[in-house]
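Peer 1: Build me a model from this:
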Amino acid sequence: MAETLSKDTKAGKIEGSYDPKFKPVVDAFIENCETRDEVGANVAITLEGKTVVDIWGGRKARDGAAWEKDTVSIVFSCTKGATALCAHMLADRGLLDLDAKVGAYWPEYAKNGKEETLVSMMLDHSAGQPHVRTKLKDGAYYDYDYMVKVLADEEPFWKPGIRNGYHGVTFAWTVGELVHRASGKRLGRFFADEVAKPLGLDFTIGTPEATEPRIAAMIFAEPDPAAANSKFTQALLTDTSSAAHLFLMNSGNTDFNSRECHAAEIGSANGITNGRGLAGMYAPLANGGGKLVGPDTLARMGRVAMATHEDATLLIPSRFALGYMKSMDNRKEPNAPNSSCIMSDAAFGHVGMGGSIGFADPECRMSFGYNMNRMGAGILLNTRGQALVDAAYTALGYRSNASGVWAM
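Peer 2: Take a look at the predicted model:
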C-alpha cells in the first residue's frame, strides 16, 4: 500500500506518494529541501515497471509559485539519453547501422578529416567534435540547419575514434542528424511519435508554447571555490582553443530560460520534462526493452563503449556506453568536486548540467528520474542528486558504493 506525503519544508510544501520500502528516498528528498538548498524538484522511481516513488515540491522560483505535480524544467544533458534512445531504436529496426561510416547516411559530413567517422563514434563521444572552432552566430543553437552545416564543414579536434571527449552540445546535431537521415523525421518529431506519446511521457525536445507556464526557470549555479583549480576550470579560463573553453563560451549567447531556446530542437541540452518523465522513459529499458528495443540492442546500450583516464573535454576520468553515462567515481580526484555519478555497474543513463539525472538499471529493474530548478556547481552530480540515488539503492538492499559502483 502506497503512502501519501504532504509536508511543509524550508523549500516549501512537498507532496506525492511512495512505497514504504523507499522511505530512504523520501527522507533524502526532505533533507535536500531542509538543508541542501533545494528550491523545487521532482524525483520518481519505477521498479519492475511500477511507480514506487513520485514526490515533488518546493517552488518554481525562490520566491515564486509552488512547484506543482505537472511542473517541468530543462533537464540539459539528460536529453542525450532521449536522443541516444532514438538512435538505438532505429538501429534495432535495421535503419541505422552503428558500425557504418557516418557518410553512408550524411555524405556532407564525410570530409576534412572526418571521412572514417563511424556512427558509434558519434554516440560514445570519440568522433572528435566536442565543439566547433567556428565563431557561432547569435542564436546558433536555435538554428538546427545552421549547426548541422557548421559541424559538417569543421575539422575534428582529433582523429575520430582514437580518444573520447564529451560532446556536450554538439551531440544534438551529430547524433540528431543521423536520426533525421535514417528515419526521415527530425529528432524532436521522432521522439514525440515513437517514445513520448506511446509511453505517455510529459517530455519534449522542441517544446510548444502552451507548455511555457508550467516550466520552472533554471536558477544557475554560483561558482564553486573548491573547483577553481580543477583542470576543467583552468582550461576554461586560460586556453581559448580548448574544448572546455569552446564548449561553454562559444554558444551563440544561448539563453536556456528563453522561449526561443525552449522551442528549439537541441537534442543534447534542451529537453523539457521532470523526474516522472525521465523515469518513465527509462522504465522499459530497465525491464527488457519493452516495445522500444530488443534484448540484443538493450545489451549493447548498457555496455561500456569508451572509457579514459582523462576525458578530452571534461578533463576527468569518464566512462560511456553508446550515448549514455556509466557509473563514474571521481571522488578521489584532486580539485574535482561534484564530478561523480555513482550507480550500479549495470545501470546506464545520463546526468544533466546542474545535477538532474535519469537512468535504467536492468539488474534490479529500476528506473530513476530527478529534475530540479536550482542548479548545482560541478560537472556531474552534486550532493542532492547523489543522495537520492544512494537512498534508492540502499532501499533495494545494495550494500556499498565503495568500489565505485553500488554493489550488493
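Peer 1: going forward, measure contacts and count neighbours with C-alpha atoms only.
Peer 2: Will do.
Peer 1: Which residue ranges of the stretch 251-400 of the chain form strands?
Peer 2: Listed in chain order, the strands found in the stretch 251-400 of the chain under DSSP state E, counting those that start in this stretch are 272-273, 306-308, 318-320, 348-352, 356-361, 366-372.
Peer 1: which of the ones you listed is buried the deepest?
Peer 2: The highest average neighbour count among the strands of the stretch 251-400 of the chain, using mean count of other Cα atoms under 10 Å, belongs to strand 366-372 at a mean of 32.
Peer 1: Just the residues contacting stretch 165-176, thanks.
Peer 2: Defining contact as Cα atoms under 8 Å, 6 or more residues apart in numbering, one finds that stretch 165-176 is touched by 77, 80, 83-84, 87, 122-123, 125-126, 128-131, 144, 147-148, 151, 186-187, 247, 266-269, 311-314.
Peer 1: Tell me which of the strands of the stretch 251-400 of the chain sits nearest to D63.
Peer 2: Distances from D63 to each of these were compared using Cα to Cα; the minimum, 15.3 Å, belongs to strand 366-372.
Peer 1: this one next, for a side-by-side:
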Amino acid sequence: MNTTSSFAGHTPQGYVAPGFERVADVFGSTLHDQYSGAALAVRVDGHIVIDLWGGVADKRDGRVWEASTPSTIFSCTKGLVSILAAHLVSEGRLDYDAQVTTYWPEFGVAGKEHTLIRHLLSHRAGLSAPRRDLTFEDVINWETMVRVLQEQEPIWTPGAGWGYHALTHGWLNGEVIRRITGVNVGDYFQEVLAKPLGAEAWIGLPADHIGTPAHLQVLIPENEPTVVPSPTVGGPVSDQFTDQQWMDRAMTLGGALSGLVSSDKPDFNDPRIQMAQIPGGGGIATARALASIWSSTVVETDGLRLLNDDVIAAATTVQSEGPAVFSSEIPPHPRWGVGFMLNSERRTFLTPKSFGHDGAGGQVGFADPINRVGFGYITNRMELTDDHRAPKLIDALKKVIG
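Peer 2: Down below sits the predicted model:
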C-alpha cells in the first residue's frame, strides 16, 4: 500500500507492505521540522516491506527529499567495509587471524609488527588518531593517509584494548582490501555490492552525482551531557595528549576537519570530501541501498547472497566491549565483532544476533539473520545526543515481526 499519512508538517511518501503500518507511523513521527528529512527502508526475506522518505533534503533551497535522495552515512560506511572484508574471508583471500604484514608488509614497523587483521577491524589497532596534525589535503589523499598510519607508532599496544577508530578504521582496512584485490576500496565496493544490487551507494561519490546528497545540519543540544569516567584498560596510552584530546583527534584528524558539520573547516557537506574515498565515515547511500546491502548478507536479495552462515558467525564473535582505553569514552559502551557493530545497550538492533553499524547523527544499517531482515535509516537532521529516532523505528519493527 502507498502511505499518505501526514505527520509533523510532512507527508511521508513511498511503500508500506500490509502489517508494517505501525513502523510507517513511527517514521512519520520522526520528521521533526520543516527543515530536514529522512528515509527508511526494510527488506524481509529479500523483499521490500518498507520504502519511505519525507521532508526536506536541503533547507537552503527547500529541495524536497525524494525516493533517490542519498545522504552521508558516516560510520555506517565501516559496516560496508566490514562486509567486504568478510566476503574476502569467505573466498579464502583474507584471514582474520593473519598478521597485517601478510598483506601489507610495510605496515610492520614502530611496534605494529604483530598487529592482526582482527585488531584493525575491531578498533584494537592502537591507531585511532594521528600523532601529528594533518591538513585537509592530506585527508583526501589516499596514499598520504596510508603512509601516515603505516609509519605511526601505536597509541597503545595493538590488541591490548579498544578505542574507537572513528576515521582511521577506513584507511587501515581499506588498504588491506586494496592490497588483496588490486583496486581501491570504493571500486571494490561497486564491483561486489553496489552494482550487483543496483544500489545507490558509494565510497567516493562520482562527480556526476555532486549536488544530489542531502545537506547535513547538526542539532546542537542546549546542555551537553556530563562525561562519566570509565576505567582505563589495555594501556599504557601515550601521554602526548589527554584522553579527550585523543578522542577529538580521531574525529578531526588533528584539525584537518571540523569533525562533522561546521562553517569554519571542511566538513562532510564539502563535495571534495564526498568525492574522496574516506571509508571510515564518508560513504553516501540511500536508505533502500543500505537495506538491500544488509539484506544480501543474510538472505538472497535480488539474486545476491554475499556471506555464508559460517563467516557471519566468525565475524560476529565479540572482539571489543566494555571500558575503552580512553577514560573519556562515555558508557554504555558499544560491542564489536570483527568489524561489525553488535547488539548492545549502546545500540539496540532487532535481536541479539543482529549485526551492522550506526553512523553519526542517527544513521543506522544492519542485518538480522534470525528474521532475515535488512534495515537502512538515514537523515540529514543530525541529533548528536538523546537521539531516539532509529531505536523507536527498530522497536516498532520488532513488535511487528516478533
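Peer 1: just to revisit the earlier point, so can I have a markdown table of the strands of the stretch 251-400 of the first structure showing distance to D202 of the first structure?
Peer 2: Below are the strands of the stretch 251-400 of the first structure laid out as a markdown table (distance: least, Cα to Cα, whole Å):
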| stretch | distance to D202 of the first structure |
| --- | --- |
| strand 272-273 | 6 |
| strand 306-308 | 31 |
| strand 318-320 | 27 |
| strand 348-352 | 17 |
| strand 356-361 | 14 |
| strand 366-372 | 13 |
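Peer 1: G161 of the first structure is nearest to which of those?
Peer 2: Nearest to G161 of the first structure among the strands of the stretch 251-400 of the first structure is strand 306-308 (9.6 Å), distances taken as Cα to Cα.
Peer 1: what about that closest one, how far off from the second structure?
Peer 2: Compared with the second structure after fitting, strand 306-308 of the first structure has a mean deviation of 1.9 Å; criterion: mean Cα distance after the TM-score superposition for the first structure.
Peer 1: Relative to the whole chain's centre, how far out is that strand?
Peer 2: 18 Å (Cα atoms, centre = their mean, to the nearest Å).
Peer 1: Which stretch of the second structure is that strand matched to in the alignment?
Peer 2: Aligned by TM-score structural alignment, strand 306-308 of the first structure falls on residues 320-322 of the second structure.
Peer 1: now swap in stretch 97-108 of the first structure and tell me
Peer 2: Alignment of stretch 97-108 of the first structure against the second structure: residues 95-106, by TM-score structural alignment.
Peer 1: residues in contact with the matching stretch?
Peer 2: Contacts for stretch 95-106 of the second structure (Cα under 8 Å, 6+ apart): 89, 107-108, 113-118, 150, 175-176, 179-180, 338.
Peer 1: now with 7 Å?
Peer 2: V89, F107, G108, H114, T115, L116, I117, R118, Q150, V176, R179, I180 (Cα atoms under 7 Å, 6 or more residues apart in numbering).
Peer 1: and the one helix or strand G55 of the second structure maps to, how far from the first structure on average?
Peer 2: Per DSSP states H and E, G55 of the second structure falls inside strand 47-58. Average distance, strand 47-58 of the second structure versus aligned residues of the first structure after superposition (mean Cα distance after the TM-score superposition for the first structure): 0.7 Å.
Peer 1: before we move on, back to that, quickly check the contacts of stretch 95-106 of the second structure for the two that are furthest apart.
Peer 2: Greatest spatial distance in those: V89 and Q150, 22.8 Å, computed using Cα to Cα.
Peer 1: Which one of the two is surrounded by more residues?
Peer 2: The residue with more neighbours, out of V89 of the second structure and Q150, is Q150; 20 against 17, by other Cα atoms under 10 Å.
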